[in-house]
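**Student:** I'll drop the sequence and a predicted model, then ask my questions.
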Amino acid sequence: MTLSLATSGSNRATSLVAGFARLVVGGEWSAEYGHSVIEAFADTSPTADYCGAGKVIVRAILDSLGGNPGDNVVLPAAVPHGLVEPFRERGVEPRYHRMTQRFGADLDDLITRIDEDTIAVVLVHYFGFEQPDAAVIREIAADAGVPVVEDNSHAALSAPGGRLLGTTDAFGFTSLHKTLPVPNGAVVFSESTIALDDSSFGVADRPSLTDACFLTSRITNPSLQQSESTHEPRPEMARSNPASGDCEETTWPASPTPYESMRAYAADDEPLSWLTAKLLAVLSAESIVHRHRDGYERWLATLDTAPMYDLTPGVCPWIFPVVVDDALQRARDVPDAFAWPRLPRDVTPDDFPVATDLARSVLALPVDRPNQIARLASAVE
C-alpha cells in the first residue's frame, strides 16, 4: 500500500505546516525550492511505502522472505543493535561478517557466512555514501541465489550517479528522521512484484504526542532551528515518553539506551506521524541536500584531517565522520556530536576487532546546521 501523503488532510493544515517549515525548520519548503521530498521519492520509485520506524520495515521484509527460526541473515558487524532486534523476535540469526577500516566488507569473510539457511544479505550504505563494495556484494549474493536488502537508513535523499540509494535491490529502506527535520518515519522501496504486509504500514490521521514533542523541541531549542542566524545550543530537548504519556526533558545527544533496555525500541512501534506526512509534502529535497553538502564541506575546510569519504555529486551526507581516540568522550565535549554505532552485544572485540574499533573511534559531527560548524569545530580540534 503506497500512501498518498501529499494530498492527505486539509489544505489549511498543509498551509500551516508550510508556515512552520519556513519559520522553524528553516524555509526548506517546496513552493520556493523545487521538488518536495514526496515528489523526489515518487520520481525515483513507484513503490514507496511509509511507516513510523525502520524496524517495522525489517519485520515486513522478514515476513515476505519467509524468515523462520533457524534461518539467518548475513550483515556487516558495524550496525546498531536496534537493526537486529526484529531478527531476534522471529528467531532469525543475525550472522555478521567482518569489516574494513573504511566500513567496507571483508568479502572473503562474507562469502564464508552464507549457507543454505541464509535468506538475505544486507548491504549497508554508511553516512549517506554508497557502500564501496556494493557491486561485489551483489555479485556474491546473486551467485548464492540470495536476495539483497539495501539498508540506506543514513541518507534518505542521497543519490550518487542519479539513483536514490535504497532503490536498486529487491528491498531497500531508509530512515526519514536522520536526514529530514521530521518527528519519525521510514520508507521501504521494493520490487513491484513483491508483496509486503500492508497492515504494518500507515500514517496517523491526527497529530500525536510524537508531533507535539517534536514541535516543542524545535521551538524551544534554537540550535535545532536551521535558519542562518547563530544561536548558542541548549543541552535539553523534549522527546515523547509513551510510558508516561508526556514529553520529558533529556540531554542531547541522549545517552545510549542499554542493549537490554527495550523501552526506546518498543516506543518506535507507531505509524508515520501526522506531522511527518505533512512535512514530507512541503519540505524541499533540493534545499535539504544543499544544506547537508554545505555542512560537510565546511567541516572539510575547517578540520585538518583527511575525509573518510569524498563528497561526490548526488550524495546527501547524514553526518561528517571523523576518527578520534575516544569517540564517546569526545561526543560529550562537542554539542550534537555522537559516537556511532552502538554495536549489538554479540559483536565482540575478539570476533570483530575492526567493527569494535570503529565503534570506539568514529565521531559523527552534524552537517545540517552549516552556520554553527565554525564554533563547533573549536571543540573538536
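**Tutor:** Here it is on my side, so go on. Numbering: from 1, shown residues only.
**Student:** drop to CA atoms for contacts and neighbour counts, all remaining ones
**Tutor:** Will do.
**Student:** Would you confirm that residue 246 contacts residue 240?
**Tutor:** Yes: between residue 246 and residue 240 a contact is recorded at 5.9 Å, counting by Cα atoms under 8 Å.
**Student:** Which of those two has more residues huddled nearby?
**Tutor:** Counting neighbours by other Cα atoms under 10 Å for residue 246 and for residue 240 shows that residue 240 has the greater number, 19 against 14.
**Student:** can you pull the contacts of that one?
**Tutor:** By Cα atoms under 8 Å, 6 or more residues apart in numbering, the contact set of residue 240 is 209, 210, 213, 246, 247, 248.
**Student:** now swap in residue 100 and tell me
**Tutor:** Under the criterion of Cα under 8 Å, 6+ apart, the contact partners of residue 100 comprise 106, 354, 355.
**Student:** Would you report which members of the residues you listed are assigned to strands?
**Tutor:** Secondary structure assignment by DSSP state E places none of the contacts of residue 100 in strands.
**Student:** Rebuild those residues as JSON lines, extending it with distance to residue 158.
**Tutor:** Conversion of those to JSON lines gives the following (distance: Cα to Cα, whole Å):
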{"residue": "106", "distance to residue 158": "24"}
{"residue": "354", "distance to residue 158": "26"}
{"residue": "355", "distance to residue 158": "24"}
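**Student:** Residue 54: which of these is nearest?
**Tutor:** Distance from residue 54 was checked for each of those by Cα to Cα. The minimum falls on residue 355, at 22.0 Å.
**Student:** Scan the contacts of residue 100 and report the most crowded one.
**Tutor:** residue 355 (25 neighbours).
**Student:** which ones are touching residue 262?
**Tutor:** Under the criterion of Cα under 8 Å, 6+ apart, residue 262 has no neighbours.
**Student:** helix/strand/coil for residue 143?
**Tutor:** Residue 143 carries the three-state label helix when classified by DSSP: H, G, I helix; E, B strand; the rest coil.
**Student:** give me the number of residues near it?
**Tutor:** Around residue 143 there are 9 other residues, counting by other Cα under 10 Å.
**Student:** show me the contacts for it.
**Tutor:** Residues touching residue 143, when contacts are defined by Cα under 8 Å, 6+ apart, are absent altogether.
**Student:** for comparison:
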Amino acid sequence: MTTTARYDAAQFPKPSLPALPVLSSLKLNRTASNTIPAGVLTCTHRVHLYSGRYAIFLALQCANIGAGDRILVPAYHCLAMIEPLRLSGVEPVYYPLNADLSVTVTELSKRIDQNVKAIIVVHYFGFPQNFQAIRHLADQYHLIMLEDCAHTCFGQKEGIGVGHLGDYAIASTMKFYPSVHGGILASAHHELKTDGLKQPSFAVEVKTLINGLELAHQYGRLAYFGKLLKMIAWLKLLVFKLKSPSTNKVISANKTNQNPPPEYAMSPAWLGCQASRVSQFFMQQTRINDLVQMRQAHYDQFLAALQNRSDCRPLYPIRTPESVPQVFPLYVNNCLPVFVQLKKQGVPIIRFGEFLDDAVTGNTCQVSLDYAEHVLQFPCHQSLSKVEVKWIIARLILALDANSDI
C-alpha cells in the first residue's frame, strides 16, 4: 500500500478548530422530539461499533464472506476500508469511478467472476447516489451489496434512504456526532450477528467521557465546565493507567509497513466490541435539526466563496436538499503547497483517499489518482460557527492566491 507522504506531518501544529464534531453546551438536545432523518440510523437492524472499519469487518462475517473470496471496491478509497477486507482474507478488486464519483455498471460487470461475492459502493462526502442499477446487478449475480455510508449518515435518493438499498450498510457516526468514536453496522433486510459482541469496560466508558469533555474544552466549546474539567483532571491520570482496547497492540494486514497510518490500524479487542454507552449517549443528546441545517449552511458558505475560481473547483457545485454534507470537498489545482500552507496556519483539513492501495494505477482509474493528489476536504460540521467557517475560507483564499498556477 502507498503510504509515503511528500511532507512532514510533524511540522504542522494542532488545528485551531476541530476537524470533527465536538461536544458543545449549545448543541445539546433539550427537547423531547429529536426525529432522525432517513438514513442508516432508520434501518430496521443496527448495532453500534467502535468505527466504520469494524462495521465492515462485522458485515463480512454476517454475509459469510471470508478467505479466498473477492469483493469489488471503488478505486477511490481510504485504507480504513481495505484493512478489514485483508484481515478477513478477502481480496479487493478495484473498479473505476467517473469524475462525479458515480459508478458505471458495465465496469462492474467486467470484474465479476465466480470468486466475487460482494460489491462495496460509497456515497461520497455526504451526497447520496442512485445505486438502483447496481442493486439489480448484485441481484442478477447473487452478490451482497454493502453500502458504505461513512460520509452519509443521513440523506436519500429517489425516495430511498441511504443504507436501505444494500444488504448491509456501514456508517461512521463520529463524523457526524460528537461521539469521540463510533460506527454502525445496519441492515434494512437482514438480522445482524451480534451475539458475540461485548460491552466496553467501565474504564473505557470513563475515558471516553473524559476525552469527549476535554476535547470540547480544548476548542473552547464547554466554557461553563472548564473549572469542572480541571477538578477531574486527576481522574484522567488515574484512568489512563488502566488497560483499554484502544491501547492494545494494533493489527494490520500490511505486514511490510512498520508504522501504518492510524486510519487503518485496527485493535483486536475492538473487533468484538460494541461502541461505548457514553459515545451513544453523546449521539442521543445531539439536536438533529441543528446538525442538518448547520452542515448545509456551512457548505453553502464555502460554495458561495469558492465556486467561481479558476484555481480550484468544488466537487459538488450544487448542494441538493436531501444531502447532509460530511465535508466540503475541493479540487485544488496546485494542491500540495496550498495544503502545507494551511496546515501550518492551523486550518483543519481532511484528506480522504490521499493514500491508495498500490494496486490502483492509472490503468485502473485515473480519476482516483487525480483526486488523491488534488482533493482537500474542509470541515462543515455543526460544532463550527459561521465565523469560524469564514476564518477557514479567508485563509484558504489567501493560500490559493499565493500558490496560484494560473
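**Tutor:** It's in. Please read all numbers here as calculations on a predicted model, not as lab measurements.
**Student:** Overlay them and tell me the TM-score.
**Tutor:** Laid over one another, the chains give 0.77 as their TM-score (TM-score structural alignment, normalised by the length of the first structure), with 332 aligned residues with a Cα RMSD of 3.2 Å.
**Student:** returning to what we had before: mind listing the shared neighbours of residue 246 and residue 240 of the first structure?
**Tutor:** Counting by Cα under 8 Å, 6+ apart, the common neighbours of residue 246 of the first structure and residue 240 are residue 209.
**Student:** residue in the first structure matching residue 275 of the second structure?
**Tutor:** With TM-score structural alignment defining the correspondence, residue 275 of the second structure maps onto residue 272 in the first structure.
**Student:** How about residue 341 of the second structure?
**Tutor:** With TM-score structural alignment as the criterion, residue 341 of the second structure lines up with residue 333 in the first structure.
**Student:** Test my guess that residue 379 of the second structure contacts residue 348.
**Tutor:** Yes: proximity of residue 379 of the second structure to residue 348 meets the contact threshold set by Cα under 8 Å, at 7.1 Å.
**Student:** ok, these two, which is more surrounded?
**Tutor:** The residue with more neighbours, out of residue 379 of the second structure and residue 348 and counting by other Cα under 10 Å, is residue 379; that gives 27 against 19.
**Student:** How about the more buried one, nearest residue that isn't a chain neighbour?
**Tutor:** If you skip the residues right next to it in sequence, residue 379 of the second structure has residue 327 as its closest partner in space, 4.9 Å away by Cα to Cα, 6 or more residues apart in numbering.
**Student:** show me where the stretch 151-300 of the second structure has helices.
**Tutor:** If DSSP state H, counting those that start in this stretch is used as the criterion, the helices of the stretch 151-300 of the second structure fall at 202-218, 226-231, 233-239, 268-271, 277-284, 288-306.
**Student:** For the residue nearest to the spatial centre of the second structure, list the residues it contacts.
**Tutor:** Central residue check for the second structure by Cα atoms, centre = their mean: the C-alpha nearest the mean position is that of residue 150, 4.4 Å away. Counting by Cα under 8 Å, 6+ apart, residue 150 of the second structure touches 52, 123, 170, 171, 172, 173, 175.
**Student:** what residue of the first structure takes the place of the second one?
**Tutor:** Same thing as residue 123 of the second structure. With the correspondence set by TM-score structural alignment, residue 123 of the second structure lines up against residue 125 in the first structure.
**Student:** among the helices of the stretch 151-300 of the second structure, which is nearest residue 27 of the second structure?
**Tutor:** Nearest to residue 27 of the second structure, of all those, is helix 288-306, at 7.4 Å by Cα to Cα.
**Student:** Pull up the aligned stretch in the first structure for the closest one.
**Tutor:** The aligned range for helix 288-306 of the second structure in the first structure is 285-303, by TM-score structural alignment.
**Student:** Check which residues of that stretch are buried.
**Tutor:** 285-300 (16 or more other Cα atoms under 10 Å).
**Student:** distance of the corresponding residue of the first structure for residue 140 of the second structure from residue 258 of the first structure?
**Tutor:** Using TM-score structural alignment, the equivalent of residue 140 of the second structure in the first structure is residue 143. To residue 258 of the first structure, residue 143 of the first structure is 38 Å away according to Cα to Cα, to the nearest Å.
**Student:** Next: residue 368 of the first structure.
**Tutor:** Residue 368 of the first structure is 27 Å from residue 258 of the first structure, by Cα to Cα.
**Student:** what do you get for residue 213 of the first structure?
**Tutor:** The spacing between residue 213 of the first structure and residue 258 of the first structure, counted by Cα to Cα, is 23 Å.
**Student:** Mind giving me the ChimeraX select for the contacts of residue 150 of the second structure, buried ones only?
**Tutor:** Listed next is the ChimeraX selection for buried residues among those, using 16+ other Cα under 10 Å:
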select :52,123,170,171,172,173,175
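**Student:** Throw the contacts of residue 150 of the second structure into CSV and include distance to residue 76 of the second structure, thanks.
**Tutor:** Formatted as CSV, the entries for the contacts of residue 150 of the second structure read as follows, by distance: Cα to Cα, whole Å:
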residue, distance to residue 76 of the second structure
52, 17
123, 12
170, 17
171, 17
172, 17
173, 21
175, 19
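**Student:** Nearest to residue 281 of the second structure among the contacts of residue 150 of the second structure?
**Tutor:** Proximity of the contacts of residue 150 of the second structure to residue 281 of the second structure (Cα to Cα) peaks at residue 173, which lies at 12.2 Å.
**Student:** What's the match for that closest one in the first structure?
**Tutor:** So residue 173 of the second structure corresponds to residue 176, using TM-score structural alignment.
**Student:** can you check residue 114 of the second structure too?
**Tutor:** The criterion is TM-score structural alignment: under it, residue 114 of the second structure has residue 116 as its aligned partner in the first structure.
**Student:** for that match, helix, strand, or coil?
**Tutor:** coil.
**Student:** Over in the second structure, find the residue span stretch 56-65 of the first structure aligns onto.
**Tutor:** The counterpart of stretch 56-65 of the first structure in the second structure, counting by TM-score structural alignment, spans residues 54-63.
**Student:** ok so, going back, distance-wise, check the match of residue 173 of the second structure relative to residue 37 of the first structure.
**Tutor:** Counting by Cα to Cα, the gap from residue 176 of the first structure to residue 37 of the first structure is 10 Å.
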